[in-house]
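**Student:** just the structure for this:
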Amino acid sequence: MSLRTRIGQFLAFIGRSLIWSLHLGVFFYTLLIYYLIGRLPAEHWLASMIMITLPVAWLMLVLLGLFWLFTRPWRSTLSVIGLLLGYWLYPRTFAVHASQADAHRTGAFSLLSYNVSVFGLEKYYDDTLHREPRGTRLMSNWILAHQAPVKCFQEFFVGKEMPAFQMSDRLERAGYRYKALLHPKEAEYIGVATFSRFPIINHGEHVFSSFNGMVWTDIQIGQDTIRVINVHLQSMGIRVRKVFQEDKMSGVKAETRSVLEALKFGFKSRQGEVRVVEACIAESPYPVIVTGDFNETPYSVVYERLRRILPNAFEDAGHGFGFTLNRAPRTIRIDNQFYDPRFEVLDFQVHRDQPYSDHFPVEGRYVLK
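**Tutor:** Next comes the predicted model:
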């Protein structure tokens, strides 16, 4: 055997050893995430940071498993074991449900939730002529035409700049006579808003920060009353695309540090805010639906805490991955609806055909059992 062959074999051995060490590390890291999500032993922001990386860990297990499949097949079983142990998290990742034939049965109603991103206000001011953005007009027309009797909005804006920004009046003329706002006394309004064709017999609000907050409404539907909790938890405040747009390493480091700081602040804020939501659920004398922009993925403290109280509509009646973010990184679901077990969820949709906000609208259809 030549010296070159021996050196090649030695380097190949070192390479395989390093990859196997990486594989073991990813495997135990994935088990740590399962433990953090399943038991919630710590709600520290660092634990939250680890939990949201689960899809990356899964992807690494798949790629490493495929690598060993063609070199050392028995080692690929480590990936299989790691993926199988996470089976209980698959329903919150991918849903396979056919629309029910009785989705329009008597007593059923739809609830639409939409982060409208202030109806494209920044585009209006970016235009030197201050013309109505096409996306704003299409978004507002779609909202008015949609037939859901209860509509919940986040980053809802009311202004006098143009008709598309006068959505509160337009919704009222369209039959949504009842409403509740996060800042009801402000003339120009940005925040959480709920509109209903059914009577709102009681309501309340809780401000988290600026336009982030919670509006709860007790809505009378026929002989029944339900509580709808419309929330917008602390925003992530990050723009991943900015990191990749930087030309210099110093700029990349600065943007990355900014993203991590925003994530840390967001995790800490939302873990306090979710307790306010939990208290509102516990105090409700009526069946509850919690909807809105949670700014948390399905592998998070907030999602897990709410899921332990209420089922998730996407998991029980959704389709596909259900991604709701319409900007980078896109492949996440942060808009949700959780519902009281006294309801039956008939269908849940993400309206990905409405690309005019940085979120897609979500809609659940329910009936009281």
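
**Student:** only C-alpha atoms from now on, for both contacts and neighbour counts.
**Tutor:** OK.

**Student:** which residues in the stretch 151-300 of the chain form helices?
**Tutor:** Secondary structure of the stretch 151-300 of the chain by DSSP state H, counting those that start in this stretch: the helices cover 167-173, 240-245, 249-283.

**Student:** for residue 185, grab the count of nearby residues.
**Tutor:** Residue 185: 8 surrounding residues under other Cα atoms under 10 Å.

**Student:** one more, so I can put them side by side:
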Amino acid sequence: MGRTISKTQVYAMQENQQQLPCISCTTFNILAPIYKRLNHEDESCRESEYRGCWLARNNRILDWLLFEKSSIICLQEFWVGNEELVNLYEKRLGDAGYVHFKLGRTNNRGDGLLIAVKKEYFKVINYKELHFNDCGDRVAQLLHVELTSPLSQCQNNEILIVNTHLLFPHDSSLCLVRLHQVYKILQYVESYQNECQLKPLPIILCGDWNGSKRGHVYMFLRSQGFVSSYDTAHHYTDADAHKVTLF
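**Tutor:** As a prediction, the model looks like this:
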């Protein structure tokens, strides 16, 4: 779980019967080389020790991302601790017309988040970082963007985009920690809108949620009015709760 690529069309707007460009979003846990095991019998053998391996794999990831040309890209387990890999992503995404922001986990854990948006579709209004300061050293990114013309002709021309990676539920005792992480995100988003005196804006929550339809995080977000794009894309309903799906 958590490695699945989820792509959904967020908006599809029409004017005078003419189809305008769609906004799409790709969220992807790219598995940091410091965590990727090359030999499952030897946990100490990690991809980070073999430059050729992690460099080739991340170039393939970038090839795929740039081929998809998503309007919004949210990555988790981005290896912020390696300057060469960071430069690779910044160069290729920048050359492709993306503006991007990265955020490492607290306590120098080595990995973190990256969020990128197409400059032709969005004007960045503000960027914020949220540190949970908990046992998992998890973080979240908040990006406030404005749609550019001709997409700006829609009723809501501003969007809040969130990118995060929740703690993995190694045991049931961590359920409350995970719920608290989600609560912090929603509380932060609400505070940001109030401080900026914004009217309620569309919110896109992206990330590796490390959970299923049966999980407390999924049910809590549903109770707050959020809809799972993964479920929508796969036509899943609440009756499919036995299936392991990502939110």
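
**Student:** TM-score for the pair, please.
**Tutor:** TM-score for the superposed chains, counting by TM-score structural alignment, normalised by the length of structure 2: 0.67, backed by 200 aligned residues with a Cα RMSD of 3.5 Å.

**Student:** let me have the helices of the stretch 151-300 of structure 1 in TSV, extended by mean neighbour count and distance to residue 213 of structure 1.
**Tutor:** TSV is the format used below for these (neighbours: other Cα atoms under 10 Å; distance: least, Cα to Cα, whole Å):
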stretch	mean neighbour count	distance to residue 213 of structure 1
helix 167-173	17	19
helix 240-245	14	24
helix 249-283	16	8
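
**Student:** what sits up against stretch 141-153 of structure 1?
**Tutor:** 109-116, 170-171, 174, 176, 192-198, 230, 291-292 (Cα atoms under 8 Å, 6 or more residues apart in numbering).

**Student:** residue 118 of structure 1 matches what in structure 2?
**Tutor:** Under the alignment by TM-score structural alignment, residue 118 of structure 1 pairs with residue 32 in structure 2.

**Student:** tell me the contacts of that match?
**Tutor:** With contacts defined as Cα under 8 Å, 6+ apart, residue 32 of structure 2 is in contact with 77-79, 111.

**Student:** translate residue 332 of structure 1 into the numbering of structure 2.
**Tutor:** Correspondence of residue 332 of structure 1 to structure 2, assessed by TM-score structural alignment: residue 244.

**Student:** then residue 80 of structure 1?
**Tutor:** So residue 80 of structure 1 corresponds to nothing, using TM-score structural alignment.

**Student:** gap between the helix ranked longest in structure 1 and the chain center?
**Tutor:** For structure 1, the longest helix by residue count, based on DSSP state H, is helix 3-39. Relative to its chain's centre, helix 3-39 of structure 1 lies at 33 Å (Cα atoms, centre = their mean, to the nearest Å).

**Student:** quick check: PyMOL command selecting the buried ones in the contacts of stretch 141-153 of structure 1.
**Tutor:** Selection of buried members from the contacts of stretch 141-153 of structure 1 for PyMOL, criterion 16 or more other Cα atoms under 10 Å:
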select buried, resi 109+110+111+112+113+114+115+116+170+171+176+192+193+194+195+196+197+198+230+291+292
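
**Student:** take the contacts of stretch 141-153 of structure 1 and keep only those in strands.
**Tutor:** 109-115, 192-196, 230, 291-292 (DSSP state E).

**Student:** so which of those residues comes closest to residue 48 of structure 1?
**Tutor:** Residue 48 of structure 1 lies nearest to residue 292 out of those, by Cα to Cα, at 20.1 Å.

**Student:** you'd agree the closest one is up against residue 363?
**Tutor:** No. Applying Cα atoms under 8 Å, one finds residue 292 of structure 1 not in contact with residue 363, separated by 10.5 Å.

**Student:** joint contacts of these two?
**Tutor:** Residues touching both residue 292 of structure 1 and residue 363 (Cα under 8 Å, 6+ apart) are residue 113.

**Student:** in structure 2, which residues correspond to stretch 32-42 of structure 1?
**Tutor:** The aligned range for stretch 32-42 of structure 1 is empty, by TM-score structural alignment.

**Student:** for that stretch, buried residues please.
**Tutor:** 32-34, 36-37, 40.

**Student:** repeat for stretch 122-130 of structure 1
**Tutor:** Buried residues in stretch 122-130 of structure 1, counted by 16+ other Cα under 10 Å: 123-124.

**Student:** which outside residues touch that stretch?
**Tutor:** Contacts of stretch 122-130 of structure 1 (Cα under 8 Å, 6+ apart): 131-133.

**Student:** turn those residues into CSV, including distance to residue 215 of structure 1, neighbour count and secondary structure.
**Tutor:** CSV is the format used below for the contacts of stretch 122-130 of structure 1 (distance: Cα to Cα, whole Å; neighbours: other Cα atoms under 10 Å; DSSP: H, G, I helix; E, B strand; the rest coil):
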residue, distance to residue 215 of structure 1, neighbour count, secondary structure
131, 32, 13, coil
132, 29, 19, coil
133, 29, 17, coil
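
**Student:** from these, which single one is nearest residue 105 of structure 1?
**Tutor:** Among those, residue 133 lies closest to residue 105 of structure 1 (Cα to Cα), at 38.5 Å.
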